[in-house]
Structures are given as structure tokens and as C-alpha cells.
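*Asks:* What follows is a protein structure lacking sequence information:
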């Protein structure tokens, strides 16, 4: 089919398309909406490129599946769908199979199936191939599989296309490779990009990247089934109690979103103790367990998953509610999360329980923005001087960035042509590259405006759905009549005394494990250190009162360690919590500590000193020395961005000055950030004669 198709051809194509739709949805009277047909016609009849910005549940997947069936029936190659999450892939494959579409996926979890899948593609036995954006720059896939697919595919689909744009709330560097892929497609291969969360700026940016002759279809972003509301409660105890008292009232099954992994575990444990059928879900959840939990939620076998945003884009289920314990950083991200609810139901409840610590968590995520130019130039210089490819692990020893930030930087540089990923790591291309400081600043300013808008949403007395739609530049935004501000939803703010008491008890229960480091970082020889392999004589598992991100004692710890906070003795509430931790922990000791060694601090000497002397007094054991600062030119926290840099900094900054006894030693510090200070100190203590080293701190950052 071509742009010169006749009216009769178009009519016949629509009839055929609606036949495929009926098979897809399992309904004999299903018909395509006009805007759905416009998109399918552009792809399957006119071989154009299209950008579809439509609300969750509108039927974007129906567009590309029906277009696939039309194109395949006329001899086109398979459809390639670039999809961001495994949960989305699983849902899409299940939907495709219901319509008789042969769909497969290539991703990091099914490496053993790659060759059989390639063989099936070559044999014409695959209608749809789903790939993650990260696959696009896997050297083998990029150089061997993708060129063949690009030459033979019948349709390219980019799902969650807002990820292409660094103005989007969930920008992913790997998605930027799609622009390169588009340039390699033969003339006449249609392309579809879809998203539910793109404002005007993101829409324009994505359309520009799609290139020539793009049909842009933007529809109303109203979600007629959603009833939005905000419940403001003063304390973490009251918010947890609200969940315990009101979770059962919510319709069907749903999701309770938290901002951190630690919070999902804490909240899930509390709600289970209160008799609710819930489970924690995050990026740290094992893949097999994730699939089982997702299915349990779909089947209604759990009331809720207590989840991070890892349960996000593309998760498709008929959910009755979404509750956010803490506000996301932007109204756009919030709109996407609440879009998990109300897909297959006429009525779904959406509740936001804002927290005082939300802004602290936003500030942490903001600290992970694009690195300063000096570190980018240093990365390029190191790669340029290297005799061959360098792995990310080796590169860490030269550049003070965390592995995640370094990987993201390398992906951006790869897309920009300055580096290239090859077998064995990364190489510099030698192409000139400029640091676009102005653009990065504008993106940072945009993120700040989004945070301000999120705060405005909390305080708004106007229609909440209209507010979110206006943030997405929806020209049709009107009052919904369904939210709490419109009078369509009434949310109780009452919590029972019993629930508050139990929440307070759960949050005040101190104690998290400090897991010991097992292996030295790779390539420490690059930094002049003869350390590698297993850490044979390191510290044992330790204890801290809480994580800084925890809902209970985390609040007091965040205040204690906030930048600019005055040094001083350990606050009384934390002293009481520490004694409780010690009492519980002592049950696991093979032998009681006989001495204390403190880690010297230049920023909080009073805090660490008071901690050590207080423990000495209570336990009636001596302080026998300190892990002392011997090179103050190595500033506190140097190298904390990655393990190799941190080990090198700790080795230079500190030395053990102590008369170490033969028994177990309690190693005391204020805060665990990377864990390497305690590890290096623990190794030194063991080498000096301690039979065991037991680390104890007030808090841990993660």
C-alpha cells in the first residue's frame, strides 16, 4: 500500500483492520475509533511516521498490533517494538498471542533463547519482536542482529517515546540511539512512537527526532475513571496508620507507591502485621518473584503491591486504586503512576499522602544529574589514552563517578558519537564533543519547575485532574467533577489511636544490618593498591539504628546529618534507640566485645566522640585507639562516588592507631555511606590482632 491508495483500498483496509481488532479484543462488535484508524492508516496504508500521544488505556497497543497484522498480510516483515520494561513486554506478548500474533522478546533475562529467536525471525516465523532500548547498543545485537532487522522489518514501534527526550520526566540515554536507527531504515518503513505522558515541548522534540512527514495525534488526557484526592497528615505514624485503617476500603486491588526501596519493605512489613495481604516490589526484587507478584496483583490475590516506580511504565492490569506515600518529583511522573489504575473499571481511587521528607529525596535524585564538564573531559581523556577498550569497572578507578552515573554518561557520549561501546568495554572515537552547559542548565531548571508544580498540586483548591492535564499541555483540560476539590471524592483523614500506636511502635523499632563487603573492587592496581579478590579478614556484619531514608528514625538521622547541621553529642532519642539495637544485636554475638575503636571524624568529632565514650561507659569496656586521620588533604567523602576511588581515598586518609586486644572489637562510626571506611578499618583491626570486628553506626545512607 502507498500514499496513492484509492478510497476503495482504504475502505477495504479499514474493514480488514477492524476484523483484526475484533480478534485482538475478543469482541464481535468492536470498532476502531477514528483517531485509532488515522494512526493505523498512516502506518499500514501510507507508510508514514506517526507520534501518538494519548492517555493510558486509549488503545495505543491496538494500533500497532492491528497495523502489524495488516502489514504482515501484505507481505511486510516483522514489527520491532522498542519497549522499556520487562513487565510491559510480558503484557504485550500475552495480548499479541490472544490475537494470534507470534511475538517474542530479546532481553537480558533470556540470553539462552537469543539464537533460537534469531533463527525463527530468519525463517519468517515471528510477527513481533520486542527489544529493550539497552539491547540497541549491545555490540553483538547492534552490529549483527539490528542491521538485518532494520533492513527487513515491516514496522518500527517506539513505546513510551517520551524517554527519547531529555525534557521528558523519564529520559533514558539508550532511547536516543533510536534516532540513529531511524536513519538506517530503508525508505518506506513506517514508524510509530507512542506515549501517554508528553507535554508540548516533549511532543515537539520527539516529533523532530522522528524526522520527515510525521503525523502527530494528540488526544484528551482525561482519565474518566479516576477520582483524585490528597490527604495531608502530620506524621509518618499517622500516614502509616491511615493506610492500615483505610486500605481495605479501597476498591479491588492496587498499588501503594513509595519513593525508596527501604520504604517499600518497611510499609509492607507493617501492613502485613496489620492483617493486610500485601508484598514489597522494587528494582531489587528478583525477576522471577517480580513476575509472580505482578500476576498475583492482576489476579487479585494480593490487596496491594507496595512498590517503587519500578512497577511503572507499561504495567497493564485492571486496578481499583493507586496510593502514593510521598509525592513523585513532577506532576507528569505522577500522572503516569496514577494511570496504572482505572484501566478496566469505571471507578478507581487515587490518593496522595505527601511527606515532609519528599523534598530531601527529590534533592538526592537531583544530585544524580549530568556530571560537570571536568569529569566528562576526564572520562574522555582516560579513554583516549587507553591502549584498548576499557570496562566501566576499570574506568571507575580513574573517574570519581558512581557506576550508574558513569554508565549513563557513557551512554550519552555514545549517542553523541564521542565514545563507542565494543566487546570488552568502551573506546573513545576521537570525534570532537562539546559540553552543552546551557542545555543541561535548562533541563535542571525544568526539573525544578516540575518540583514546584508538584508542590502546587498538593495545595491546589482547583480540579486535580485539570491541573495534571494542564501540566501536560492538554488543550481540552476542564474540571473533572470527580476529585476531592470538585466534590466528587471524600477522603477520611481520621486514623484510629490503635493504628497510630502500632505504627509508632513499628517505626520506632530500630536496627538495620550493615552487610560486610565481600570483594575488593576490580582494578585497584590502577591506583597503586595491591588488593584484589575476596576480603578474607574483614569486619563481621554490623548494625545501625536506621537508614536515612527510613520513615521512623530516618527523620531524626536526616536532621542530624543534614549539610550545615551543628556538631554535638548524640541526641537522647537516638541514644535510647542505640541501646535497643545493642540489646537485640548482642544475642547474635559469639563473644562480647572487649574494646572500642572509633573512626576519627573531622566534620563531626563531638558526635563520634560522644558515641564512643557513651558506649564505653555503658558496656564498661575501654576505648583502645582510633582509625585516625593521617592525611587531612584527602577531604571527607573523597571517592564516595565509586568503590575503587573510595578504597584508595580511605587508604590514604586513615591509619590505625590503637593498642588492639586479641578479642572482638566494637568499631564505631557515625554514618555508613559506601561501607568502605568500615571495611578498610576492619581489615586493619583484624591484621592487628582482633579476633572479630563488629561495626556500629548511628545511620546508613542506603
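*Replies:* In hand now; what should we look at? Since the structure is predicted, the reported quantities are computational estimates derived from the model, not experimental observations.
*Asks:* Please count neighbours and contacts with C-alpha atoms only from this point.
*Replies:* OK.
*Asks:* residue contacts, residue 154?
*Replies:* 68, 71-72, 76-80, 189-190 (CA atoms under 8 Å, 6 or more residues apart in numbering).
*Asks:* Would you tell me which one of the residues you listed comes nearest to residue 172?
*Replies:* Using CA to CA, residue 80 is the member of these that lies nearest residue 172, at 18.8 Å.
*Asks:* and the closest one, which of the three is it?
*Replies:* strand (DSSP: H, G, I helix; E, B strand; the rest coil).
*Asks:* burial count for it?
*Replies:* Other residues near residue 80 come to 25 when the count uses other CA atoms under 10 Å.
*Asks:* and if you look at residue 26?
*Replies:* Under the criterion other CA under 10 Å, the count of neighbours that residue 26 has is 12.
*Asks:* From residue 91, how far out is it?
*Replies:* Applying CA to CA, to the nearest Å, the value for residue 26 to residue 91 is 16 Å.
*Asks:* How far away from the center of its chain is the strand or helix carrying residue 450?
*Replies:* Using DSSP states H and E, residue 450 falls within helix 437-459. Helix 437-459 has its C-alpha centroid displaced from the chain centroid by 19 Å (CA atoms, centre = their mean, to the nearest Å).
*Asks:* Was I right to think residue 653 contacts residue 638?
*Replies:* No: assessed by CA atoms under 8 Å, residue 653 is found out of contact with residue 638, at 9.3 Å.
*Asks:* Who has more neighbours out of those two?
*Replies:* For residue 653 versus residue 638, neighbours defined as other CA under 10 Å are more numerous around residue 653 (19 against 16).
*Asks:* ok, and here's another one to check against it:
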């Protein structure tokens, strides 16, 4: 078929895809160039184009043309379920049968794989995590690679650790690329890649010369429909009040992004109480609830989804009218990617950033999850090498000082590097030589710091905001947009109604978070000499407790973070914090299950206060215990203390198993406290400053129960997270 005839056929597929019956739909020139490279020349191509440009049209049109010519199914590696659902529906419009394999449909995998083998599937969408699942990698992936007619890497910036959203599972694609038969075309697409990421991805796609080299098609990143703005408000209460007052004024329906799950839930609850139809969408939202939330937004049944970055890539609603960020992402590239959800099919969309003072603390936390130091990596490799069987993540945790999420990410990187391998039952060391690339990891850390500074600069710049973002993505065509608040003047003021402000202050100032007790010991403790396993006996457990707030909250979190910062000075409990703790206690006592609730099964009222010994904040905790005892008119019975010598040994904050190992045998109930407990007829309040893993409270409660306490109610200032 001539290229002219191929172009005519491609435009016909596009018309079916977009539902055009007039014959006016035609491909953009770069869309055609990419399709021509894939179908006629069987090349590899990287398309870097703004959100809404039509990257998915390239691979659906190419799929239809390749399948008509007898090609195998297209395999799309796609990062998010929302994207997969959108794309299955889009493919069906063009007569393309698409199926997905991901964590939400495990019961369908066997049937889908049989359909693929029978040639009944045109497009198979696979989540990147599947690529390194042992069964999928060893049994499915080789057959899939052999049969694939087109491989698509969507959101391809994830393949590069220079990118803002690097995902180790994506690097498994290097193996699949190497195993593809000659002549199988490959397409990588992204809307968020600067020059460095573009070059890195292009190199991974194809490093040959001439016709074997990957074709890179990079377009201007301006979005003519977006009007960018920044609104700096005094505090979190003003930001919430502003949303309550002005959300209805924003065009259509949209997304309110927050930086944490806790903030998304807080904002959703407040806006609902103020009469707005909003739904939370986070990494903790159940899959069925996520799907319902997406459908409600697509159908404009809600004004907004209040979302974390879980609703980042790929969600397709062309008429999305606004994106508001309650808190600043740490990277201009990540910010551009999220705001790109808006204005894809409308002439005007509002994009507004409301930065907060808690943003930097949240950036710092996420930065702490970077690739670990060499000593911890080597320790993990040594443990795996010495093991006589594969080790699961729970089995590894007692042996290495890394929390599970960071440990898993590190192992995935080591797997791609060839140092470890994921198999049935866990992970094993391969014994291959491995070099810690300290220079590369340090460079990535510097890049993250530079991106954070760029977001500070974005919030304060007096120049064009769209031009600023485009330059950060190395868009050579960047120029003033004429639409943002700096180019055309602010479109929103910071005024809030007294009623909304009072309501938001009440919402954010409402103290109290439930603290769930630990009920199971971590697995694998016997490997480190700790004889604790299984369920914690009810007679050793703490009762459900309370905290004043979470450190990630936009309300009490902002007050507690400076007080509990690692190098904050120790001192007496501030009056406002002490008063709020008393409010928490009063609400707790009168609430469901509280000792003053009047319920038939209500527990006995606490008869005393016990504090937890502190290395860093002894005055704070002591004064908090004294205040609670005085207000509650009960004695301060004493402290659970560290044994001689144990107080100087640091307690790891890495993972549950390591923390429990350090605490086991380190704490004790001194004789004076034991005597006081023996004479106390009732439960006690256990007071500490901060709980992160919950194991200090669990170990202290176990000791107190065994020393005679009838029950233990933990009360802390803050929950980490």
C-alpha cells in the first residue's frame, strides 16, 4: 500500500475513533508522521506532546492498520487504572477490542490470556507492576513479546529515573524491548518530559543509527485553554474558606488536588458540610469507589474530585473546567502534568495554585523515600545472599533497617540492575556484581531540590506562568501566554466570607484522631531473636487511643510539626495545645465507647496517668502528663522508662520489625510505678508525644497490663502520616 493510501486509511480509522460522520477529521501532521513510522517503516518512536494533543489516537490508529495487515496484538503498558478504563472505551469506538490485566481483575487473567492466544484481542493493556510478577514475567511475558505487533509505553517519563515520577517497574520494559522480534514497532508517549528525560527515553527505545534510531516528535507544550494563577492566602483556614466560597463559581466540574490522603479527606468532609458535591479520590480509595468517583465526575454529577496524585496520569475528561491545587507539588513537571487534565475540550479552564506552609514539610517527607544509602543496600544484598530460600518483604524487614515501601522500591531497582530477582516466595540474590551509582543518585537528589526551588519561584514569579512551566520542560517555543494572572491580571481575589472562615477554623481546629492499637506482632521476629509472633493476646493489648492530630493534617498538623520537629527545643506543653488535648479527652469520654458515654458496655474511667520516658522531649511529655492528671483529678502514677543503657541506643524508625526488636527489653515498669498500678483499680491513660509505627505504645501497654493495669488508653499529641 502506498503512503497516500495508508494516510487515507489512517484518517478513516481516526474518524471512527472520534465519532466523526462528516469525513472532516484528519490526523495532525506529527500524528501521521508517528503512524507512518510505526506502520510503514516499523520503527520506534517517542512522542512528547501536551495533554489533549491526541497521543492515544496514534497508537489506536496504528493498531487498526497493523491488525488489518495481520499484525499481532498491541501491548500498552499503562500506569493507572483510570487511564485503562478510558482507553478500553475509546478503543471500542474504533472497533478495536481491548482488554486489561491489572490488580483489579485478577479473576479474569486466565480468560484474557486465552483470548490473546486465540487472536481475539487487538489491544492488551498491562500495568507496569505486572511486568515483574514472577508468573507473568516467566510464563506470559515471553509469549506476549513474541506475538506483539506493537508495543506502546504510555507515560514514558516513568521509565527514566531522571523523570519526576520514576517507577522501577517501568524499567523492566528494557528486557521486553530486547526480547521483541526484529521489525516490531515501539511507541513511547508522554506529555511531561524535559530534554534530559526525552534523550534518556529515546536512548532506551533504540540506540541505532539512521533508520534504526528512535524517531522523536516533540511539540510545543502551550495549552491555549488554560488560565494559570496563584493565590497566596494567610493560612489553611483561609484556603478552605476560599474553596467553600468560590468552588461553585469555577467553570464546569474539576479536580481539587491535595498533597496527602489526610488533607483530601479533611477537605472533602468540610466542603460537603458546606453544601458542595465532592468526592475524595486517593491511593486508599477502594477500586470500586474510585471507578464510581470517575464516572460521577465524567457525568458531572459532582462538582469536583478532591484527589491526591492517584488521579494524576491519564484521566480523560475533555470538558474538565478547572484544576485547583490546595498545596504545591514539588516539581513543575508534575504540576504541569496534573493541570493538563483541564481544558482539553473547552475553550477556557481555570488553573489555580493555593500554596501552603505545610508544603515544604511534605516535600521533605517524600524526599526521605529516595534510594537508600549504600550501607543499607549492601546489607540487604548480604542478607539475601546468606539466605537458603527466597525471602519475602515481611521476612526481610526484621533484618534490614528500611520501611516496607522503600525496601520494595529498592529491590525493584536492584532487580532491573540484575543484582536480585523476584521469584515465587520472595526475593533472591543473583550473585552478579553490582555497583552503587552514588554519583547518579546524588544528581537525582540535586534535581529534586532544584525542582522544589522552581516551584517556590513559580509561586512568586511576576513573569508569565505558562512560559515559566514550558521553559522548565525545555520547550524551545515558550513565550508569554497572555492569559495567566501575571499576563492578564488576577481573576480571583482572596476575599472569604466571615461565615466560611469561621466554619473552616472550626473544622481545622477540631482536635482528635483515633489511634488504632497494634493487634498482631510483625512476622519474622524469631529470625532476630525476639520470641513474639501471631496475635497480641487481648490481655496484653492497648485499647483504641486518641491523638490531637496528624502531622500531615492542614489543621493541627501545622501547629504540631514545629513543636515536634527533630531539633525543636524541649519545654512545657503550650497552653493552646494543652487545652486542645483536654477537649480531645472530653470528646473521647462522651463519645461512642467512651467511659462517660453511659453505654452498658462502656469501659471504666481511667484512674491514673502514665507517661512514656522520652530521650528528646522529657519536659514536654512530663508537663503534658501533669496537666492531664490535674484536669482529670487523678494521680500521675509515673513513667514507663528505658532500662539502664537502653536510653542511649537509638530506636530505628525504619520499619515495624526493626523498631520492635529495638524496643523489646528496652522498656520497663519501675518498681514505684508497679506498686502504684497494683493499688489502682481501673485503666490508665498512657501519654506520649508522637506515634509513628505504634510499637512504643504497644510494648508499653503490654508491660503495663502485665504489671496490673486493668486497661491502657493511649493518648498522644500527633500521629505521623
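*Replies:* Looks like it arrived, so ask away. All values derive from a computational prediction rather than experimental measurement.
*Asks:* hang on, the earlier thing: and of the contacts of residue 154 of structure 1, the nearest to residue 631 of structure 1?
*Replies:* Ranked by distance to residue 631 of structure 1 (CA to CA), these are led by residue 80 at 56.4 Å.
*Asks:* counterpart of that closest one in structure 2?
*Replies:* Under the alignment (TM-score structural alignment), residue 80 of structure 1 maps onto residue 75 of structure 2.
*Asks:* what's the answer for residue 578 of structure 1, then?
*Replies:* Residue 578 of structure 1 maps onto residue 581 in structure 2, with residues paired by TM-score structural alignment.
*Asks:* for residue 394 of structure 1, same thing?
*Replies:* The equivalent of residue 394 of structure 1 in structure 2 is residue 395 (alignment by TM-score structural alignment).
*Asks:* If we ignore the residues flanking it in sequence, what's nearest that match?
*Replies:* residue 524 (5.1 Å; CA to CA, 6 or more residues apart in numbering).
*Asks:* Would you quantify the distance from the one you found to residue 421 of structure 2?
*Replies:* Counting by CA to CA, the gap from residue 524 of structure 2 to residue 421 of structure 2 is 21 Å.
*Asks:* try residue 226 of structure 2
*Replies:* Residue 226 of structure 2 is 45 Å from residue 421 of structure 2, where distance means CA to CA.
*Asks:* Would you mind telling me which of the two has the busier surroundings?
*Replies:* Using other CA under 10 Å, the more surrounded residue of residue 226 of structure 2 and residue 421 is residue 226, with 25 against 20.
*Asks:* which ones are touching the closest residue to the more buried one other than its chain neighbours?
*Replies:* Excluding the flanking residues, the one nearest residue 226 of structure 2 by CA to CA, 6+ apart is residue 349, at 5.1 Å. Residue 349 of structure 2 sits next to 225-227, 251, 320-322, 342-343 when contact means CA under 8 Å, 6+ apart.
*Asks:* make it 7 Å
*Replies:* Residue 349 of structure 2 is in contact with 225-227, 251, 321-322, 342-343, counting by CA atoms under 7 Å, 6 or more residues apart in numbering.
*Asks:* Same question for residue 512 of structure 2.
*Replies:* Residue 512 of structure 2 touches 546-549, 584, counting by CA under 7 Å, 6+ apart.
*Asks:* and what of residue 643 of structure 1?
*Replies:* Counting by CA under 7 Å, 6+ apart, residue 643 of structure 1 touches residue 521.
*Asks:* aligned partner of it in structure 2?
*Replies:* Per TM-score structural alignment, residue 643 of structure 1 is aligned with residue 656.
*Asks:* before we move on, back to that, next up, the contacts around the match of residue 80 of structure 1.
*Replies:* Counting by CA under 7 Å, 6+ apart, residue 75 of structure 2 touches 123-125, 148, 150-152.
*Asks:* Repeat that for residue 49 of structure 2.
*Replies:* Taking CA under 7 Å, 6+ apart as the criterion, residue 49 of structure 2 is in contact with 190-191, 218-219, 221.
*Asks:* What segments of the stretch 451-600 of structure 1 are helices?
*Replies:* 464-471, 497-508, 554-561, 572-586 (DSSP state H, counting those that start in this stretch).
*Asks:* closest to residue 364 of structure 1 out of those helices?
*Replies:* Ranking these by proximity to residue 364 of structure 1 (CA to CA) places helix 554-561 first, at 12.0 Å.
*Asks:* Kindly name the residues of structure 2 that line up with that closest one.
*Replies:* Using TM-score structural alignment, helix 554-561 of structure 1 corresponds to residues 557-564 of structure 2.
*Asks:* One more: stretch 600-620 of structure 1?
*Replies:* Taking TM-score structural alignment, stretch 600-620 of structure 1 hits residues 613-633 over in structure 2.
*Asks:* What is the burial count for the residue nearest to residue 375 of structure 1 when sequence neighbours are not counted?
*Replies:* Leaving aside its sequence neighbours, residue 375 of structure 1 sits nearest to residue 399 (CA to CA, 6+ apart; 6.8 Å). Residue 399 of structure 1 has 22 neighbouring residues, counting by other CA under 10 Å.
*Asks:* which ones are touching residue 399 of structure 1?
*Replies:* Counting by CA under 7 Å, 6+ apart, residue 399 of structure 1 touches 375, 378-379.
*Asks:* Could I have the buried ones of those residues as PyMOL selection syntax?
*Replies:* Selection command for PyMOL covering only the buried members of the contacts of residue 399 of structure 1, criterion 16 or more other CA atoms under 10 Å:
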select buried, resi 375+379
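*Asks:* Closest to residue 564 of structure 1 out of the contacts of residue 399 of structure 1?
*Replies:* Among those, and counting by CA to CA, the member closest to residue 564 of structure 1 is residue 375, at 25.8 Å.
*Asks:* which residue lines up with that closest one in structure 2?
*Replies:* In structure 2, residue 375 of structure 1 lands on residue 376 (TM-score structural alignment).
*Asks:* tell me which element that match is part of?
*Replies:* Assigned by DSSP H and E, residue 376 of structure 2 falls within helix 374-386.
*Asks:* got the contact list for that helix?
*Replies:* Contact with helix 374-386 of structure 2 is made by 400, 428-429, 436, as judged by CA under 7 Å, 6+ apart.
*Asks:* For it, buried residues please.
*Replies:* Those would be 377, 380-381, 384-385, for helix 374-386 of structure 2 by 16+ other CA under 10 Å.
*Asks:* do stretch 151-164 of structure 1 as well
*Replies:* 152-164.
*Asks:* One more: stretch 52-61 of structure 1?
*Replies:* By 16+ other CA under 10 Å, the buried positions in stretch 52-61 of structure 1 come out as 52-58, 60-61.
*Asks:* still on that earlier bit, list which of the contacts of residue 49 of structure 2 are still in contact in structure 1.
*Replies:* Contacts conserved in structure 1 for the contacts of residue 49 of structure 2, using both residues aligned by TM-score structural alignment, their matches' CA atoms under 7 Å: 190-191, 218-219, 221.
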